[in-house]
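# need coordinates for the below:
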Amino acid sequence: MDHAAWNTVDSLVAWLDAGSDLPPETRTILQILKITEEAGEVAEAVIGATGQNPRKGYSHTWEDVQAELCDVIVTAMVALTRVNPDARQVFADNLSRIAARSLAGPAPAASPEPR
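Sure thing, here's the model as predicted:
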């Protein structure tokens, strides 16, 4: 991930910290919980983009889903930075580990078509 993205995350952490009088440990815990909140907004957007809520119908677009997914990613990056100041390296190391584990073997088999 490029340095500009991580620099922006560092700025967001500083901005959030400046606006909070909570202890650092509490900020970290709440930031981790925020990931779940944002993931719920992704789910809501997918339900809205597919029209699966009979009361609301098509209330979201796939662009809304994309934006909500970005919110999850940024929120997780902020949380990782709060947990470990060397978040850039932690992320890079884990991405490499995941790639090695996942990309080393054959591609997953496609699911059979439902009958």
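
# from here on, just use CA atoms for contacts and neighbour counts.
Noted.

# name the SS class of residue 58, please.
Three-state assignment for residue 58 (DSSP: H, G, I helix; E, B strand; the rest coil): coil.

# tell me the spacing between it and residue 79.
Applying Cα to Cα, to the nearest Å, the value for residue 58 to residue 79 is 32 Å.

# and these two? Which one has more around it.
residue 79 (23 against 16; other Cα atoms under 10 Å).

# and the more buried one, what element?
helix 62-83 (DSSP states H and E).

# that helix: which residues count as buried?
64-65, 68-69, 71-72, 74-83 (16 or more other Cα atoms under 10 Å).

# with stretch 86-94 instead?
87, 88.

# show me how far that stretch is from its chain's centre.
15 Å (Cα atoms, centre = their mean, to the nearest Å).

# sequence B follows; please return its structure for comparison with A:
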Amino acid sequence: MEDLWAQIRELRGRDERRSGAPDEVKELLLVTKVSEEANEAAELYRRMKGWGTDGVVSATLPEVQDEICAAIMAGMVALDRLSPDGSADGVWRSYLKYGYDRAKKENAAS
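Next up, the predicted model:
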């Protein structure tokens, strides 16, 4: 299997090509794609629960999971775009460590 960030760069290339936007706008589109996908996940979750649909369930857990993955993937694509020097992996790992250390500390204190 290819390296994670090589796969992300392939996805980024596709997304940038599909946008058809000028180069200076592509970055903004990739960043806003994160919230678009996250909102789609939230909407599917609501429909999976039957909330606001008179109890009718019109989405499945796998659909919600797929949209959550789409949001994560969009975030990684945007992070790669904002890290032109190839530092996305280091940025991600550093932030993950920060979040992990903070959660571990808070969990131990409770």
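
# correct me, but residue 58 of structure 1 touches residue 46?
No. The criterion here is Cα atoms under 8 Å, and residue 58 of structure 1 misses it with residue 46 at 9.7 Å.

# any idea what residue 80 of structure 1 aligns with in structure 2?
Residue pairing (TM-score structural alignment): residue 80 of structure 1 is matched to residue 79 of structure 2.

# distance of its match from residue 64 of structure 2?
According to Cα to Cα, residue 79 of structure 2 stands 23 Å off from residue 64 of structure 2.

# excluding chain neighbours, give the residue nearest to residue 33 of structure 2 in space.
Leaving aside its sequence neighbours, residue 33 of structure 2 sits nearest to residue 74 (Cα to Cα, 6 or more residues apart in numbering; 6.2 Å).

# mind listing what that neighbour touches?
Residue 74 of structure 2 sits next to 30, 31, 33, 34, 37 when contact means Cα atoms under 8 Å, 6 or more residues apart in numbering.

# helices or strands up against the helix or strand where the last one lies?
With elements taken from DSSP H and E, the one containing residue 37 of structure 2 is helix 23-49. Helices and strands touching helix 23-49 of structure 2, by 3 or more Cα pairs under 8 Å, 6 or more residues apart in numbering; DSSP states H and E, are helix 4-19, helix 61-81.

# that one versus helix 4-19: what angle between them?
100 degrees (axes from the mean of the first three to the mean of the last three Cα atoms, to 10 degrees).

# mean deviation, helix 23-49 of structure 2 versus structure 1?
Mean deviation of helix 23-49 of structure 2 relative to structure 1 after superposition (mean Cα distance after the TM-score superposition for structure 1): 1.0 Å.

# cool, and stretch 100-107 of structure 2?
Taken over the aligned residues, the distance from stretch 100-107 of structure 2 to structure 1 averages 1.7 Å (mean Cα distance after the TM-score superposition for structure 1).

# against residue 45 of structure 2, how distant is the nearest residue to residue 72 of structure 2 once chain neighbours are set aside?
Once flanking residues are discounted, residue 72 of structure 2 sits nearest to residue 34: 7.4 Å by Cα to Cα, 6+ apart. Remark: distance between residue 34 of structure 2 and residue 45 of structure 2 (Cα to Cα) = 17 Å.

# these two: which is more packed in?
Using other Cα under 10 Å as the criterion, residue 34 of structure 2 and residue 45 rank with residue 45 on top: 22 against 19.

# pretty sure that one sits against residue 59.
Yes. If you go by Cα under 8 Å, residue 45 of structure 2 and residue 59 touch, sitting 7.3 Å apart.
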